[in-house]
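Asker: Got a predicted structure plus its sequence, pasted below:
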Amino acid sequence: MDKLLSRSAEYEDFVYGLLSYPEAEPSSRTHGAKILCAVAMEHGQSLKILMHSHAFTSALGLLRLQYEALVRAHWLVFAASDTQVEKLLAELTHESAKAGNSIPMVGEMMKAMEGKAPPNALQPLQEFKENSYKALSSYIHGGIHAISRKSKGYPIPLLENVLKNSNQLCGVSCYFWAQMTKNPLLMAQAMHSFNKYQDCFNYLPNSN
């Protein structure tokens, strides 16, 4: 587990480096998406810190937050209306916070992206939602998963799977932003990183 945490931190550093590059066509959409990628990466970084501290229940909760931030980043670019973008990026006030409550939740955002987002961008997000999202809700809301694992312990294979899922989301952030730069070299580096750090993933992301 310690080795996987160390390798995951190395991969995280690589992704942060790639996220430092500017997008090819700056807009309010890409500006918001970059912030949300940074939010998703922060959740992933915090997940590793909590795992290192053996705060596993809290770590699992962060995996869902990492996913939700990444879904919203994609939705901002591919499917949000101009009005929705404006609401989400408005200066924070009491009024804008109330208006922001109308922003769609994960299921609606995923549906809105169908036929608009590239299939290779949507597929890993959909697979995560189908395989992991519901169980993670239990950890956030104190459900049966949280009670059972906290009382009986967390098997190492489960923790490794969670960490690899988090790394997978980091990989999605990585390739998503590489595409926003429209820099062929950065896109190639992102794809190469999946092979270089393949021990950090459950499966290799697909760019096709």
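Answerer: It's in. Residues are numbered from 1 along each chain as shown.

Asker: C-alpha from now on. contacts and neighbour counts both.
Answerer: OK.

Asker: And the helices in this protein?
Answerer: Remark: helices assigned in the chain by DSSP state H are 2-19, 28-52, 56-78, 82-88, 94-100, 106-113, 119-128, 134-140, 144-152, 156-181, 184-196.

Asker: what helices or strands is the second one leaning on?
Answerer: Spelled out, it's helix 28-52. helix 2-19, helix 56-78, helix 156-181 (3 or more CA pairs under 8 Å, 6 or more residues apart in numbering; DSSP states H and E).

Asker: Which residues belonging to that helix are considered buried?
Answerer: 29-34, 36-51 (16 or more other CA atoms under 10 Å).

Asker: and stretch 131-144, how far out from the chain's middle?
Answerer: Taking CA atoms, centre = their mean, to the nearest Å, one finds the center of stretch 131-144 at 16 Å from the center of the full chain.

Asker: try this one next to it:
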Amino acid sequence: MVNSDHQAVDTTDALNQALGRAEELDEALMSAIDAVSYRPYDNSDRISASVSAASVALEHGRALRVLVAGGLPTTALSIMRLQHEALTRAVWLLYAASDLAIAKLSAPLTKETEAAAGKLPMLADMLKQLADKPGAAQPLIGLLAFKDNNAVALNSFVHGGIHALQRQARGYPVSLIVDALRNCNGLMVMAVMMLAVLTGRQAVVHRVSGLQATFADDLPTPLPAKAGPSPEQAQPTAPQDPKN
């Protein structure tokens, strides 16, 4: 049965508060990296590509909030998989991608370069390659934690599986959407941490890190100690600080 109002999520105080706090976090993150005058460590293709991928992850996170607010939760939750994959790409580009892979993604977009880039590693292979890079150890913990806890459900949403069909038929508990916003916020923090790292300035990294305590209630619940930190706690290793 088709629902004319798209299975709209109940506009409860809890959901409105979660959306408001997510917006506040986004604004605080942008302030922490000084988004207006943001400057990466250098103009190399590697860093530029990683900046672009992290920025794509941020756009997906913002789109998720817009869709939730608009009563479109099924599409909103599906986008979180795109957000995670774009973030994984950003980390992989900085720490694990070969120079040839960087060149393929940095080339002007044509049918030929599209075909070449289409052969680059996807999520599973990027995560495997990152496992061999000591500098990527911390962000990899967060990326794997998110994948292990969410991949099955998100794949189901993306492919029209049981999660999508059952929620479309039966509706979405507000608690589920609030938890999804927390997970999205965690990925937002990781994406902005990548942008901070890509400035090469530890002061910027520390500003982003400091927001985790301020917004702790709006981020994913920390995992047990043996499993490593939750996504928002995982921080990449920065490039060498610039002289200035």
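Answerer: Ah, there it is. These figures come from a predicted structure and were not determined experimentally.

Asker: can you tell me which residue in the second structure aligns to residue 22 of the first structure?
Answerer: Counting by TM-score structural alignment, residue 22 of the first structure corresponds to residue 39 in the second structure.

Asker: what's around residue 84 of the second structure, how many residues?
Answerer: Residue 84 of the second structure has 27 neighbours, counted by other CA atoms under 10 Å.

Asker: residues contacting it?
Answerer: 57, 143, 146, 187 (CA atoms under 8 Å, 6 or more residues apart in numbering).

Asker: Tell me the counterpart of the third one in the first structure.
Answerer: It refers to residue 146 of the second structure. Using TM-score structural alignment, the partner of residue 146 of the second structure in the first structure is residue 128.

Asker: Quickly note the distance from its match to residue 14 of the first structure.
Answerer: Residue 128 of the first structure sits 22 Å away from residue 14 of the first structure, going by CA to CA, to the nearest Å.

Asker: Same question for residue 192 of the first structure.
Answerer: Distance from residue 192 of the first structure to residue 14 of the first structure, by CA to CA: 11 Å.

Asker: Show me which of those two is the more surrounded one.
Answerer: Set residue 192 of the first structure next to residue 14 and count neighbours by other CA under 10 Å: residue 14 wins out with 15 against 12.

Asker: That one and residue 145 of the first structure: what is the separation?
Answerer: Plainly put, residue 14 of the first structure is 33 Å away from residue 145 of the first structure if you go by CA to CA.

Asker: Residue 81 of the first structure matches what in the second structure?
Answerer: So residue 81 of the first structure corresponds to residue 98, using TM-score structural alignment.

Asker: so stretch 55-62 of the second structure aligns onto which residues of the first structure?
Answerer: On the basis of TM-score structural alignment, stretch 55-62 of the second structure is assigned to residues 38-45 in the first structure.

Asker: Just list the residues touching residue 232 of the second structure, thanks.
Answerer: So residue 232 of the second structure contacts 142, 186, 187, 189, 190, 212, 219, 220 (CA under 8 Å, 6+ apart).

Asker: show me what contacts the corresponding residue of the first structure for the fourth one?
Answerer: Taking TM-score structural alignment as the alignment basis, one finds that residue 189 of the second structure is matched in the first structure by residue 171. Residue 171 of the first structure makes contacts with 15, 190, 194, 205, as judged by CA under 8 Å, 6+ apart.

Asker: ok, the residue nearest the centre of the second structure to residue 43 of the second structure distance?
Answerer: Centroid check for the second structure by CA atoms, centre = their mean gives residue 187 as the closest residue, at 3.5 Å. Residue 187 of the second structure sits at a distance of 25 Å from residue 43 of the second structure (criterion: CA to CA).

Asker: if we can go back for a sec, list the residues that contact the residue nearest to the centre of the second structure.
Answerer: So residue 187 of the second structure contacts 57, 61, 83, 84, 87, 231, 232 (CA under 8 Å, 6+ apart).
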